[in-house]
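K.L.:
here are the coordinates; sequence isn't available:
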């Protein structure tokens, strides 16, 4: 299954807020065939990065939209390096 990294910019909130949003993603992901693997938060710059497997990037966007409404600014298909 393809691997994606999304980027959320200008995020207002704390790492705790992002953890709650991620929890909502995990509760919604199965409906769209998505597997959210990890996320990273840069509170200082207001950025969040999410790594997920999905049949396509639109499926990942649908999970975010339904789970909490915080849609990504960009989604990239990526390949994991060693």
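P.N.:
Arrived safely. These numbers were taken from a predicted model, which means no experiment stands behind them.
K.L.:
drop to CA atoms for contacts and neighbour counts, all remaining ones
P.N.:
OK.
K.L.:
buried residues in the longest helix along the chain, which are they?
P.N.:
Taking DSSP state H as the assignment, the helix of the chain that covers the most residues is helix 15-28. Taking 16 or more other Cα atoms under 10 Å as the basis for neighbour counts, the residues of helix 15-28 that come out buried are 18, 21-22, 24-26, 28.
K.L.:
where's residue 45, which helix or strand?
P.N.:
Of the helices and strands defined by DSSP states H and E, none includes residue 45.
K.L.:
ok, now how distant is it from residue 82?
P.N.:
27 Å (Cα to Cα, to the nearest Å).
K.L.:
A further structure is provided below for comparison with the first:
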């Protein structure tokens, strides 16, 4: 499955909520979290996701009330 990275503000998300999201099963858009990186000081989250396509990533976030600033397809050495 393709991998994507996106970024958006952290907003009111806590580190504990991000950890729970990391463990979540595949959602109705076919998206799973591969990794979630964040910086509270800069109010920034970077999500690395397994998803069928870019639109699924956007829908996954929009369903949670989050608008991604950008979404890029990536490759991994893992």
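P.N.:
Thanks, I have the structure now. Note that the structure is a prediction, hence the values are computed from the model and not measured.
K.L.:
coming back round to it: okay, residue 45 and residue 82 of structure 1: which has more neighbours?
P.N.:
A side-by-side neighbour count of residue 45 of structure 1 and residue 82, using other Cα atoms under 10 Å, places residue 45 first with 11 against 3.
K.L.:
and the gap between the counterpart of that one in structure 2 and residue 4 of structure 2?
P.N.:
In the superposition onto structure 2, residue 45 of structure 1 corresponds to residue 42 when matched by TM-score structural alignment. Per Cα to Cα, residue 42 of structure 2 is found 21 Å from residue 4 of structure 2.
K.L.:
all strands for structure 2, in order.
P.N.:
Defined through DSSP state E, the strands belonging to structure 2, from first to last, are 3-9, 32-39, 44-50, 70-74.
K.L.:
quick one, which of those is nearest to residue 59 of structure 2?
P.N.:
The closest approach between residue 59 of structure 2 and any of those, judged by Cα to Cα, belongs to strand 70-74 at 11.6 Å.
K.L.:
mind listing what residue 41 of structure 2 touches?
P.N.:
Taking Cα atoms under 8 Å, 6 or more residues apart in numbering as the contact definition, residue 41 of structure 2 lies against nothing.
K.L.:
present the strands of structure 2 as a markdown table; the columns should include mean neighbour count and distance to residue 23 of structure 2.
P.N.:
Written out in a markdown table, the entries for the strands of structure 2 read as follows (neighbours: other Cα atoms under 10 Å; distance: least, Cα to Cα, whole Å):
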| stretch | mean neighbour count | distance to residue 23 of structure 2 |
| --- | --- | --- |
| strand 3-9 | 20 | 17 |
| strand 32-39 | 16 | 8 |
| strand 44-50 | 20 | 12 |
| strand 70-74 | 13 | 21 |
